[in-house]
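Asks: pasting the sequence and the predicted coordinates here, then a few questions.
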Amino acid sequence: MNKIAYIGCLGLVSIITTEFGIIGILPQVAAHYGISIDRAGILLSAFALVIALTGPFMTLLAARFDRRNVMALSIGIFLLAGMVSLLSPPFWLLLLVRVLPAFLQPVFISTAIAVAVSNAGKGEAHRLMAVVLGGISLATVTTLPVATWLAGVYGWQASFGLQALMSGIALVAILWLLPPMPVTVRKSYGAQLRVLTQPNFLLSAVMNFLMIGAWFCSYSYFADYLGKVKHMDTAMISSMMLLFGITGVLGNRLAGKMLGKSVAGTTAFFLAGTLLLPVGLYYAGDNQLLTIFMIGLWGLFYAPCFLTASAYIIAAAPEALEFANSFSTSCGNLGVSVGTAVSGMVIASYGVQYTPWTGMVFGGAALLVMYWRSRLRPAAAKVPCMAQ
């Protein structure tokens, strides 16, 4: 199971490099196509919206097929998208090939987690889940800043070349190292969908959406914010993305330990960062050292958002692990899409300096939903067994 978890982690690195690699090059892409930064943001928000609308249903449809084949097909589509994108096609085609792999992104994540934690005990299941989702932090500290650096040196197309390379490596690992994994026990669609009737689960999903949306109000325009508000050049922005990723790895490790004690408490702790960030960035002003310190905190609090959001929603539906995972991914990506779109409108009307404050509104709403859920039914204090 460890091998499967690490291959799942590698696959997630390639996925995150593709989905969020656009963030560091968004200003360059906008300039190349002669469009506004908020319109260029569609490349991120459309990707996330497709996941949000189709994720759970695609996961249910794929549940009957051999899991290795499902994972390989998913990464294969990401490889194709990266290869076409690096050719700098017309904007409509770039948007199209960006959107296609989004249909299978939640399928890969939910399948990788499900096979990694199958037959594992409670403590081990959570550790393996953290290994798979650790691909998000790993990409943040490695491929994302490298993609931004490559774009600064060789042009934005080089970023897509790195995305294609990572997808190719992940595809080879899946086909070479994973055995066939046919599905032996099929769960009925009804059993999976029944969780949608549970208020506890639905409130967890709303919190998931608001939490991810809160972070992506600002993170989606990370490069644009640092360039226009903090007056950093491309090289400095790439360095800040590296710092962001390093502290993010630390944050992910910290969250993994804290979740074993309290899912709700850990989620609330890292969600509080959405309230701290705008205040800290505002008072940092043009002081570069304080700004760098705040960017480090930004990464620390942001990185565990997908892990804590997944744990929070799975705690409400441990009996439907794969569906809950994919639903969590969909809700999170709806948050990415809406957070990016809302911040894009704020940028168009008021300026990029207000994006962290927009995230604060989402974050405050998420904390209110957590309080509502705790009043409806006490949140699980410990992570439930995630074995199938």
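Replies: Yep, it's here. From a predicted model like this one, the values you see are computed outputs, not experimental measurements.
Asks: all contacts plus neighbour counts: C-alpha atoms, from now on.
Replies: Fine.
Asks: how many neighbouring residues does residue 3 have?
Replies: The tally of other residues near residue 3 (other CA atoms under 10 Å) stands at 12.
Asks: typo on my end, residue 69
Replies: Neighbours around residue 69, by other CA under 10 Å: 17.
Asks: any idea which element it lies in?
Replies: helix 67-85 (DSSP states H and E).
Asks: sec struct for the residue nearest to the spatial centre of the chain, please.
Replies: Taking CA atoms, centre = their mean, the centroid of the chain lies closest to residue 306, which sits 5.8 Å from it. Three-state call for residue 306 (DSSP: H, G, I helix; E, B strand; the rest coil): helix.
Asks: quick check, it in contact with residue 210.
Replies: No. Counting by CA atoms under 8 Å, residue 306 sits too far from residue 210 to count as a contact (11.9 Å).
Asks: does anything pack onto the longest helix seen in the chain? Which helices or strands?
Replies: Looking across the chain with DSSP state H, the single longest helix is helix 2-33. Counting contacts by 3 or more CA pairs under 8 Å, 6 or more residues apart in numbering; DSSP states H and E, the secondary-structure elements packed against helix 2-33 are helix 37-40, helix 42-62, helix 67-85, helix 105-117, helix 122-141, helix 143-154, helix 157-177, helix 222-228.
Asks: can I get those helices in CSV including distance to residue 94?
Replies: What follows is the helices and strands packed on helix 2-33, written out as CSV (distance: least, CA to CA, whole Å):
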stretch, distance to residue 94
helix 37-40, 11
helix 42-62, 8
helix 67-85, 6
helix 105-117, 18
helix 122-141, 22
helix 143-154, 17
helix 157-177, 11
helix 222-228, 20
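Asks: included below, for side-by-side comparison, is a second structure:
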Amino acid sequence: MPVALLALAIAAFGIGTTEFVIMGLLPDVATDLGVSVPTAGLLISGYALGVVVGAPLLTALGSKVPRKTVLTGLMVLFIAGNLVSALAPGYGLLMTGRVVAALSHGAFFGVGSVVAASLVPPSRRASAIAIMFAGLTVANVLGVPAGTALGQQFGWRSTFWAVSVLGVIALIGVVALVPSRPVAEGHSLRSELAVFRRPQVWLALAMTALGFGGMFAAFSYIAPMMTEVAGFSSGAVAWLLVLFGGGLVVGNVIGGRSADRALMPSLYVSLAVLAVVLVVFVFTAHAQLPAAVTIAVFGVAGFAAVPPLQARVMAKAGDAPALASAANIAAFNLGNAGGSWLGGLAIAHGLGYTAPNWIGAVLAAAGLGAALLSGALDRRPAHRTEPEIPALH
């Protein structure tokens, strides 16, 4: 394993922690800043919007800059955003810090995926992407619970100070370990934008938005589902989330390895399994042990699709993958927001706390449909000569 992948994984750990840890700190933030919990909850939406906007924008702005330089600048932006959050005297400046940190999120994962894939032979690119994304999955298992506990014990600002330190460590790792390579000759923003004329790129983005939308339709409401339907205490939810996070780690490894062997079949299987697990979850959510087991399997199924989804959009973008890769990170976050909204809509209409599982299953099945259509297009003669593993620079 190239040691540079470790630097990318540490950065992913810090980014993943700062994205999700706010969920556990909302009551503390709301009390300290004198706002309601729903208002504090907009810090989550603001972050997601920052990712969606920042991913394509900052990647486009850096299209003629060496990728190591881009990654370095993005980590500086990430650190700055978290420092602003730690020092924020009020809600407005905290939201500003969250958005600034989020701007770096999508572009870092987008450009980082291209860099990770360029560090290994073509046959191991999905696994290299998975190693970087492992930082994000481990953040859910270790970073978020630890950050939540830290914030509850020493104040929510301490969590953002800790994440800032993580960002500095990651920045040092990127500067010291990621190789510096010049921008490929002929590479430009126009060449990056040109890939969006390809239907297969849009199908890859649709798979991501639908598949991850299915996952987050259910995951967004896992806490009330477990307390109100399964009968767990509120204190048990943290341990259930650790189970889910463990599933994410396992799914990430499985997804990376299977995608290196057979990219599209791994997508078909992971999206199909996700849809089935969500249907099963409708019924297992009514009893504690089956619900706990299903949560772990749900984590595996949900994240097994991530490395192949990222590898797919990069393959279909050919020799200009950076902007498409960043757009795929934006698609992940659009799926998060859309799935969560649809799940909440179902609950608001009185369909119960297990209704988001049905919504998630339908979205995952739609993602599978997009994958099957994309695979069928691959088999057409006009597409057989399309390069699946582009040269990355």
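Replies: Received it, and whenever you're ready, just let me know what you need. Predicted, not measured: the structure shown is a model, and the values here were computed from it.
Asks: returning to that earlier point: could you give the angle of the helix holding residue 69 of the first structure to helix 2-33?
Replies: 20 degrees (axes from the mean of the first three to the mean of the last three CA atoms, to 10 degrees).
Asks: quick one: average offset of stretch 331-339 of the first structure versus the second structure, please.
Replies: Compared with the second structure after fitting, stretch 331-339 of the first structure has a mean deviation of 1.8 Å; criterion: mean CA distance after the TM-score superposition for the first structure.
Asks: pull the distance from that stretch to the chain's centre.
Replies: 9 Å (CA atoms, centre = their mean, to the nearest Å).
Asks: mind listing what's buried along that stretch?
Replies: Using 16 or more other CA atoms under 10 Å as the test for burial, stretch 331-339 of the first structure gives 331, 332, 333, 334, 335, 336, 337, 338, 339.
Asks: now swap in stretch 33-45 of the first structure and tell me
Replies: Result for stretch 33-45 of the first structure [16+ other CA under 10 Å]: buried residues 37, 38, 40, 41, 42, 43, 44, 45.
Asks: make TSV out of these and add distance to residue 373 of the first structure.
Replies: Output for those, formatted as TSV (distance: CA to CA, whole Å):
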residue	distance to residue 373 of the first structure
37	37
38	34
40	36
41	33
42	33
43	34
44	30
45	28
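Asks: can you pick out the most distant pair from those residues?
Replies: 37 and 45 (12.4 Å; CA to CA).
Asks: distance of residue 336 of the second structure relative to residue 212 of the second structure?
Replies: 6 Å (CA to CA, to the nearest Å).
Asks: oh sorry, the question was meant for residue 293 of the second structure
Replies: Residue 293 of the second structure is 20 Å from residue 212 of the second structure, by CA to CA.
Asks: more neighbours, the two?
Replies: The neighbour count for residue 293 of the second structure versus residue 212, taken as other CA under 10 Å, is higher for residue 212 (30 against 16).
Asks: thought residue 332 was touching the more buried one, still the case?
Replies: Yes. Contact criterion CA under 8 Å: residue 212 of the second structure and residue 332 qualify, at 6.0 Å.
Asks: return the distance of stretch 49-68 of the second structure from the chain's centre.
Replies: 16 Å.
Asks: swap in stretch 332-347 of the second structure?
Replies: For stretch 332-347 of the second structure, the distance to the chain centre is 15 Å (CA atoms, centre = their mean).
Asks: same question, stretch 114-129 of the second structure
Replies: 18 Å.
Asks: residue contacts, residue 99 of the first structure?
Replies: Residue 99 of the first structure makes contacts with 46, 47, 50, as judged by CA atoms under 8 Å, 6 or more residues apart in numbering.
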